[in-house]
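Novice: Turn this into a model:
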Amino acid sequence: MSAPENHTDAAAEQGTSIHPRSVLGRLPRYAAGKPPVVIEGLESYKLSSNENPLPPLPAVLEAIAQQTAINRYPDPMTTTLRSELADFLGVPAEDIVTGAGSLGALNQVLAAFAGQNEFEAPDEVIYPWRSFEAYPICVGLAGAKSVQVPLLPDATHDLDGMAAAITDRTRVILLCTPNNPTGPALTERQVRDFLARVPSHVVVILDEAYLEFVRNPEAVEGLQLYRDYPNVIVLRTFSKAHGLAGLRVGYSISQPALTQHLRVSATPFAVSQVAEHAAVTSLRHIGEVRERVQSIVDERTRVVDGLREFGWAIPEAEGNFVWLSLGENTPEFAALAEQQALSVRAFGTEGIRVSIGEAEANSRFLALCATYTKGPGVS
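Specialist: Just a heads-up that it's a prediction; the model follows:
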C-alpha cells in the first residue's frame, strides 16, 4: 500500500497556480479602526471607528431579544422597514432599496451602473479624495475605474474639479456629505449647481451616512434633490445615529427608473429579520434617537471649541468626528494617543480622524491636544 499523499503539500503546490482577479493586487486594503491598547490605571476608549458610543435604545434591545425565528430567511423585500421608512421620510416605499449598511447599498448601485462592459473600456466613477476609504475598493471590485479628485485645502469637495473630470466613460459620481474623514458638508446650492453640470445619464450618489449630525442650516438634504433629479441616489444608514452598526442596515432612495435596476443588483436577504425589527423599533422611537444624537453633537461642539481654543485649525465638523490635518506628525500623535489608552484613526502621513466618544474619552483627547505643540495651525 502506497504512502498517503501529503494533502498539505499538494494544496500548497496547487495554490501557486490559483490567482485572483488582477484587480485585487491594485486595490488598497480596508483598514478598520483598531481597538485601544490596555494601559494600567486608565480606562480604554475606541475613537478610531465612527461608531455611536451609546448602545441601542432599550426598546431596540428588547426587540432584538424577541427575535427567535432566525432559522427562517428574512423578508427579501424588507417590507416592514421600507413601509416604516416611507412614512417617516414621506417617500414611496417603492423608491427605497435596502442593503447591508449604506456600504451594501453602495455596492448594489455600482453593480447596477458601473463596471466592465463587453469589449469596452471600464466605466469611470468619480469621487473626492480623501474620502471614505471603501470607495476605491468598491469601485475596483465592480470592475470600474476610480477617478479621484483631490479635496480643496479646506478639506471640502472640489466640485469644479469633479465636473471637469467627467468624460464619456463616466457613469457614477460619489458625493460624501459630510465627508468622511474630513467633516465638511456640502450645501444645497453647491450640489444643485454641480448637478446642472452633470449629464443626465450619469448617476450621482449622495452618501449621507452622517446626515443626522449635521447642524449647518445650508447643508444639502438629499430627499429634495432625489425628487428633483431622476439621476440622484441618496444613501443612508442606521449604523451611526441609531447605533446599529453591528446589524448592518442601510438603504438607498431613488426614482423608479433607477430602483428597477437596483432591485436586480440587490443582494438577496441582505438585511436580517433581527436587523429589520431593530431598525423599525428605532424609527418608532425617533425622539429618543434624536436626543442621543444631540448629546453627541454637544460633545462634538465641546471638542471643536476646545481644539480651536488651543489654536488648532480644523475643518468644519458636521459628522460624529473631527479631522486633524497633522501631516508627517500623524504617526507621532497616534502613538501618544495610544499611550493615553485612546485609539484614533491615522491615515498615513495625512492626518487623524477622531470619533466623538464618551465624555471622559473626549476630555482625555482634549487634554492630550492641549499639550501637543505640533497641532495643525499651532505656531
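Novice: Only C-alpha atoms from now on, for both contacts and neighbour counts.
Specialist: Fine.
Novice: Start from the N-terminal end of the stretch 1-150 of the chain and give the strands.
Specialist: All strands of the stretch 1-150 of the chain, identified by DSSP state E, counting those that start in this stretch, fall at 45-46, 96-99, 124-129, 145-150.
Novice: Same question for the stretch 201-350 of the chain.
Specialist: Counting by DSSP E, counting those that start in this stretch, one finds strands in the stretch 201-350 of the chain at the ranges 203-207, 232-237, 250-253, 321-324, 342-343, 345-347.
Novice: Dump those into a markdown table; add distance to residue 179 and mean neighbour count as well.
Specialist: Converted to a markdown table, the strands of the stretch 201-350 of the chain look like this (distance: least, C-alpha to C-alpha, whole Å; neighbours: other C-alpha atoms under 10 Å):
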| stretch | distance to residue 179 | mean neighbour count |
| --- | --- | --- |
| strand 203-207 | 9 | 25 |
| strand 232-237 | 13 | 27 |
| strand 250-253 | 18 | 26 |
| strand 321-324 | 10 | 24 |
| strand 342-343 | 21 | 26 |
| strand 345-347 | 15 | 22 |
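Novice: Out of those strands, which gets nearest to residue 276?
Specialist: For residue 276, the closest of the strands of the stretch 201-350 of the chain is strand 250-253, at 10.1 Å, according to C-alpha to C-alpha.
Novice: From the rest of the structure, what touches that closest one?
Specialist: Strand 250-253 is contacted from outside by 95-106, 223, 226, 233-239, 259, using C-alpha atoms under 8 Å, 6 or more residues apart in numbering.
Novice: this one as well, want them side by side:
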Amino acid sequence: MASRDTLAEAVTALPRAVDPMALSLNEFPFPPLPAVRTALAASLDCLNRYPEFLPHRLRSLIAGRLGADPEQVVIGAGATGVLMQVLGAVTSPGDTIVMSSPTFDGYPILADMARLRPVAVPLDAHGHHDLDAMADAAAQARVVVVCRPHNPTGTVESVADVERFLTRVGRDTVVLLDEAYVEFLAPEYRIDANALVRRFGNVVVVRTFSKAYGLAGLRVGYGFCAPALGRTLWTMQLPFGTSLAALVAVAASFDADSQLRQRVRSISAERRRLQMRLRALGAYTTDAHANFVYLPSGVTSWPEVFDGTGLQVRHYAGGGVRITVGSRASTRAVVHAVAAAMG
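Specialist: Model (predicted):
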C-alpha cells in the first residue's frame, strides 16, 4: 500500500505538459513532437543498460548537423551543464567572470559554484548589452558572457557589434556566446557561428534542446568552438552523463525539422501578438526575439500586477518581469491581468 501511495505521489508531482499559467521558465508550451515521443518509447526497453561512457554518437550527430568536426563539440546536461563544463575547464577559483545585469539566473549561481568573482555590467535602458563596458571589464577577466538573444530581455546585438566586441577581448579570455534561443531568431539576425569560431578561437557557442526543441525534461545541451579549445573542454566531459534517451530524442528532432520550425513560427507569431497587445495597453516591452517578452521596471510594479492572478512569471530585482510566450489562452490571461492593472 505504501508503495502504491508513493508512486501516486510521484506521478502527481509531474508537471502538466500543457499549462497556460506556467510562464516563468521559457519552456515550450506543447508536448514533444509525435516522432520524438515514438523514439523515446523505443528507448525504454534498454534503460537497464548504461549509455556510452562518453557521448561520442551524440557529439557526432550534432557536429554533422552543424557542419563541424566532432572534436569541436561538447555535450552537457542542458546549457547549464555545458557552462559548468567550460568553467571547470578554463577557470580557477578567484578568476573573474563578466556578465550583464540582469542576466540568466544560472550565471551568478555557476560563478559561485566555481568560486569566481562576478562582475555585472548593467544593460542599457532598452535591454541591450553595453558591449563597450563589457569589453573594458573583460580586460581583467577569464570568462565573459554574451547572451544572444539576451535573457531576460530578448534583445539582439548586431553581428557587427558582436564581432567588434570580440576583436577587443583578449584571446586568453573565453567568451561564452549563449544562443539558447537562437532557433527563434529570424534569418537576418543569425550569426554564422561556424565562421565565428574559426575566426575567434576563444569563443564557445552554447545551445540547448530545452527551448525550441521542447526537451527541457531530458537536459541536453551542447557547446561548440575551435578544435583546440574543444579538446580542452572534452577533458571535463562527465562519464555516463548523457542518457540513452537523449541520443534518440535529438535524432528524431532533427528528422522532424519541418514540424519543429512550424512550432517555432507559431510561438514567434504569438510573441508578436502578445507584444502588440501589451503595447496597445501602454505597457513598454523590450524588442524581444525569443519565446518570451520582458516588461522592465518603471512606474508599474509588474510583480504586483501578476500576484494573485495564478500566472507564474519570472520576477526581477527592481520590478521587471519576464513572461514566457505560451498558447493563445496564456496570451489572453496575461493581457487581462495587465489591462486590469492599467485601468
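Novice: And the TM-score between these chains?
Specialist: Comparing the chains after superposition, counting by TM-score structural alignment, normalised by the length of structure 2, produces a TM-score of 0.90; 325 aligned residues with a C-alpha RMSD of 1.8 Å.
Novice: thinking again about what came up before, so for residue 77 of structure 1, which of the strands of the stretch 201-350 of structure 1 sits nearest?
Specialist: Proximity to residue 77 of structure 1 (C-alpha to C-alpha) singles out strand 250-253 among these, at 11.7 Å.
Novice: Now that closest one on structure 2. Mean distance?
Specialist: Between strand 250-253 of structure 1 and its aligned partner residues in structure 2, the average distance after superposition works out to 0.4 Å, using mean C-alpha distance after the TM-score superposition for structure 1.
Novice: For the residue nearest to residue 309 of structure 2 when sequence neighbours are not counted, give me its contacts.
Specialist: Computed as C-alpha to C-alpha, 6 or more residues apart in numbering, the closest residue to residue 309 of structure 2 that is not its neighbour in sequence is residue 337, at 7.1 Å. If a contact means C-alpha under 8 Å, 6+ apart, then residue 337 of structure 2 has 305, 306, 309 as its contacts.
Novice: And for residue 157 of structure 2?
Specialist: Taking C-alpha under 8 Å, 6+ apart, we find residue 157 of structure 2 in contact with 128, 129, 148, 149.
Novice: how about the third one, what's its match in structure 1?
Specialist: Aligning on TM-score structural alignment places residue 148 of structure 2 opposite residue 177 in structure 1.
Novice: how far away is residue 259 of structure 2 from residue 330 of structure 2?
Specialist: 22 Å (C-alpha to C-alpha, to the nearest Å).
Novice: And residue 9 of structure 2, by the same measure?
Specialist: Residue 9 of structure 2 sits 28 Å away from residue 330 of structure 2 when distances are taken as C-alpha to C-alpha.
Novice: between those two, which one's more packed in?
Specialist: In terms of neighbours (other C-alpha atoms under 10 Å), residue 330 is the more surrounded of residue 9 of structure 2 and residue 330; the figures are 22 against 11.
Novice: My reading is that that one lies in a strand. Confirm?
Specialist: No. For residue 330 of structure 2, which was evaluated using DSSP: H, G, I helix; E, B strand; the rest coil, the result is helix, with no strand membership.
Novice: Quick check: it touching residue 29?
Specialist: No. Checked against C-alpha atoms under 8 Å, the pair residue 330 of structure 2 and residue 29 is beyond contact range at 9.7 Å.
Novice: overlap in contacts of these two?
Specialist: Once C-alpha under 8 Å, 6+ apart is applied, the residues that residue 330 of structure 2 and residue 29 both contact turn out to be residue 20.
Novice: who's in contact with the aligned residue in structure 2 for residue 264 of structure 1?
Specialist: Under the alignment (TM-score structural alignment), residue 264 of structure 1 pairs with residue 235 in structure 2. With contacts defined as C-alpha under 8 Å, 6+ apart, the neighbours of residue 235 of structure 2 are residue 89.
Novice: separation between residue 235 of structure 2 and residue 96 of structure 2?
Specialist: With C-alpha to C-alpha as the criterion, residue 235 of structure 2 and residue 96 of structure 2 are 22 Å apart.
Novice: So which residues of structure 2 form helices?
Specialist: Ranges of helices within structure 2 are 2-13, 34-43, 56-66, 78-90, 106-113, 131-138, 159-168, 193-199, 227-234, 244-255, 257-280, 302-306, 328-341, based on DSSP state H.
Novice: could these go into JSON lines alongside distance to residue 215 of structure 2?
Specialist: JSON lines is the format used below for the helices of structure 2 (distance: least, C-alpha to C-alpha, whole Å):
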{"stretch": "helix 2-13", "distance to residue 215 of structure 2": "18"}
{"stretch": "helix 34-43", "distance to residue 215 of structure 2": "9"}
{"stretch": "helix 56-66", "distance to residue 215 of structure 2": "15"}
{"stretch": "helix 78-90", "distance to residue 215 of structure 2": "9"}
{"stretch": "helix 106-113", "distance to residue 215 of structure 2": "18"}
{"stretch": "helix 131-138", "distance to residue 215 of structure 2": "32"}
{"stretch": "helix 159-168", "distance to residue 215 of structure 2": "28"}
{"stretch": "helix 193-199", "distance to residue 215 of structure 2": "23"}
{"stretch": "helix 227-234", "distance to residue 215 of structure 2": "23"}
{"stretch": "helix 244-255", "distance to residue 215 of structure 2": "8"}
{"stretch": "helix 257-280", "distance to residue 215 of structure 2": "12"}
{"stretch": "helix 302-306", "distance to residue 215 of structure 2": "27"}
{"stretch": "helix 328-341", "distance to residue 215 of structure 2": "20"}
